[in-house]
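# below is the sequence, then the predicted model.
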Amino acid sequence: MSLYKTCFKACFAIAVCMFVVGCGSMPKTVRNLGKSDVDFVTDVHARQLKLQMIELTRKLYVRNPIQLHKNPAATIDSRIKQIFGSENSIELPPLIFDELNGVTGIDAILLSFDETFQGDRVFAAIVGLSEMLRRSYNHQQEFFILDSLDEQALYNSARNIEIFVWRLYHRRDQYGNPLIYSNETNDNGGDISFDRLFTKMVMIQDMMALIVADKTNRSITKVAHGVAQFVFLPIP
């Protein structure tokens, strides 16, 4: 292929990308002209992560109905819409709420495990986790050629999910009860479906971190620490 044709294709792809980013209502077939193979993969991972988070929200509210009842007007579906918008929308609602004192991201996660917090712990936890994960995707749900992600942010978000899980399973009130109930064990094994859900989420983020690192030819700085040192990592 001649240099002229190569430059023309590159310029055309960039132009299409810039156009469709500003026109989210364009038909999907047209928007796809501005995507690389990695963009399609990223779209799938981001969409799957959103679906996993919606499932997590439902499961936590089923296990913690008392948290939902702290807001008499709330239902599971209304909470999901507040946090995620419509299931198929690529538009993400802002995650700043008065009932959480305006905190979000990691601060909202920490609030959900604060023994003095009297509000909806599930809502605080999901808002915080969702915002933290969104930051690792630059608050996007669809990606094009000019978009770029940070492999370190994706890696750190995977570790933060693991830290969140540890806190979820271990943080208890003064009476020894979990601050937020999750897995339920009994003589027959019980329900450990939360483990499977969190494992899927960690795998999604770790895989995306590897894909982006391979694409950009950059390395990931890995962290090693014990459970006693679990501190949430920053999302660059």
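Perfect, I can see it now.
# drop to CA atoms for contacts and neighbour counts, all remaining ones
Fine.
# buried ones in the longest helix anywhere in the chain, by neighbour count?
The helix that spans the most residues within the chain, counting by DSSP state H, is helix 37-63. Going by neighbour count (16 or more other CA atoms under 10 Å), the buried part of helix 37-63 is 38-39, 42-43, 45-47, 49-51, 53-54, 56-61.
# can you check stretch 131-144 too?
Applying 16+ other CA under 10 Å to stretch 131-144 flags 131-137, 141-144 as buried.
# alright, now check it against this:
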Amino acid sequence: MLACAGLAGCSSAPTPRGAVQGAEFSSGELLQSEGNRITQNAMAANHRSLMLLADKLYRRNPAEWRKSAATRETALAQLELALLSAQPWAPLAGQRDVAALSLALSPDFAGDRVAAFIVACADTIVTAHGGKREFYYLDGVDPQHLYNAARNMEIALWVLNTRKNAQGQPLLLANEIGPDARNLSFEREFGKIIGRLDLLATYTTERYRRALIGYVQGLVAAPLLAFLPVR
């Protein structure tokens, strides 16, 4: 009854801007730990953020999607397939993760820079997760790799905002700060990706640390928890 009351209290929060939603149950979850689910959900959220960023960048830089597709929607569909593929993206000449980021942010890159940038960001994140997008009991992630990926996202964002092409123009139009307009939605969405990576790195580190502490606590407490003879 107390548990039901607690749940009722949680559900009474106002939801004028929408209610939090959980994923539908799938049989694969039976082979996942809580840490696996958190990691996989963060990965899925980062994928959604990258696709949203791609849409925003294509809207501000329509010349980019015209290099690879007839419409923006088609370019986005092609990009999503590229994000889900385990194969290197051909326009990046076989480069992966940070090497792909360097190429995508090179002033000399002539292809669809929006797609190249998003694919490279996604590949960097997947690589930091051990090259996996789904996680099960025996899977683990290195918290330092996640932390490094967050820093790489910060660097990539800074380079994108500051580097210019040979004509002195930004590589891609993203954030806009001016007397008549102010749009930082790109920065905010990128901040969500960085925040998720940092939070997951901290959670993973704490999880491993607490597992070790729990083991030591068990050794120390074992003599105290031994049953005493009663006859």
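Received it, and whenever you're ready, just let me know what you need. Please read all numbers here as calculations on a predicted model, not as lab measurements.
# how much space separates the most centrally placed residue in structure 2 from Trp65 of structure 2?
Closest to where the C-alpha atoms of structure 2 average out (CA atoms, centre = their mean) is Asn46, at 3.1 Å. For Asn46 of structure 2, the distance to Trp65 of structure 2 (CA to CA, to the nearest Å) stands at 22 Å.
# which elements pack onto the longest helix anywhere in structure 2?
The helix that spans the most residues within structure 2, counting by DSSP H, is helix 185-221. Using 3 or more CA pairs under 8 Å, 6 or more residues apart in numbering; DSSP states H and E, the elements in contact with helix 185-221 of structure 2 are helix 34-60, helix 143-162.
# as JSON lines, these with distance to Arg210 of structure 2 would be great.
Converted to JSON lines, these look like this (distance: least, CA to CA, whole Å):
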{"stretch": "helix 34-60", "distance to Arg210 of structure 2": "13"}
{"stretch": "helix 143-162", "distance to Arg210 of structure 2": "14"}
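# mind checking which of the ones you listed is nearest Phe186 of structure 2?
helix 34-60 (6.5 Å; CA to CA).
# tell me, the following helix or strand past that closest one lands on which residues of structure 1?
Per DSSP states H and E, the first helix or strand lying C-terminal to helix 34-60 of structure 2 is helix 62-65. Using TM-score structural alignment, the residues of structure 1 aligned to helix 62-65 of structure 2 are 65-68.
# and that stretch, what's buried?
Going by neighbour count (16+ other CA under 10 Å), the buried part of stretch 65-68 of structure 1 is 67-68.
# what of stretch 71-81 of structure 1?
Neighbour-count burial for stretch 71-81 of structure 1, counted by 16+ other CA under 10 Å, picks out 76, 79-80.
# circling back: compute the inter-axis angle for the longest helix of structure 2 and helix 143-162.
For helix 185-221 of structure 2 against helix 143-162, the angle by axes from the mean of the first three to the mean of the last three CA atoms, to 10 degrees is 170 degrees.
# ok now helix 185-221 of structure 2, how far from the chain's centre?
15 Å (CA atoms, centre = their mean, to the nearest Å).
# repeat for stretch 123-138 of structure 2
Per CA atoms, centre = their mean, the centroid offset for stretch 123-138 of structure 2 relative to its chain is 11 Å.
# quick one: which of the buried residues of stretch 71-81 of structure 1 sit in helices?
Mapping the buried residues of stretch 71-81 of structure 1 onto helices (DSSP H) picks out 76, 79-80.
# possible to save those residues as a markdown table with distance to Glu162 of structure 1?
Below are those laid out as a markdown table (distance: CA to CA, whole Å):
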| residue | distance to Glu162 of structure 1 |
| --- | --- |
| Ile76 | 24 |
| Arg79 | 24 |
| Ile80 | 22 |
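# relative to Leu3 of structure 1, which of the residues you listed is nearest.
Lowest distance from Leu3 of structure 1 to these (CA to CA) belongs to Ile80, with 50.3 Å.
# what residue in structure 2 is paired with the closest one?
Ile80 of structure 1 maps onto Leu76 in structure 2, by TM-score structural alignment.
# got a list of what its match touches?
51, 54-55 (CA atoms under 8 Å, 6 or more residues apart in numbering).
# okay if I get the residues you listed as TSV plus distance to Val216 of structure 2?
Formatted as TSV, those follow (distance: CA to CA, whole Å):
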residue	distance to Val216 of structure 2
Met51	44
Ala54	48
Asp55	50
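# and those residues, which is closest to Glu80 of structure 2?
Among the contacts of Leu76 of structure 2, and counting by CA to CA, the member closest to Glu80 of structure 2 is Met51, at 7.3 Å.
# how near is the closest one to Asn148 of structure 2?
Separation of Met51 of structure 2 from Asn148 of structure 2 (CA to CA): 22 Å.
# one more: Ala104 of structure 2?
From Ala104 of structure 2 to Asn148 of structure 2 the distance is 19 Å (CA to CA).
# please say which of these two ends up with more neighbours.
Ala104 (29 against 17; other CA atoms under 10 Å).
# lovely, talk soon.
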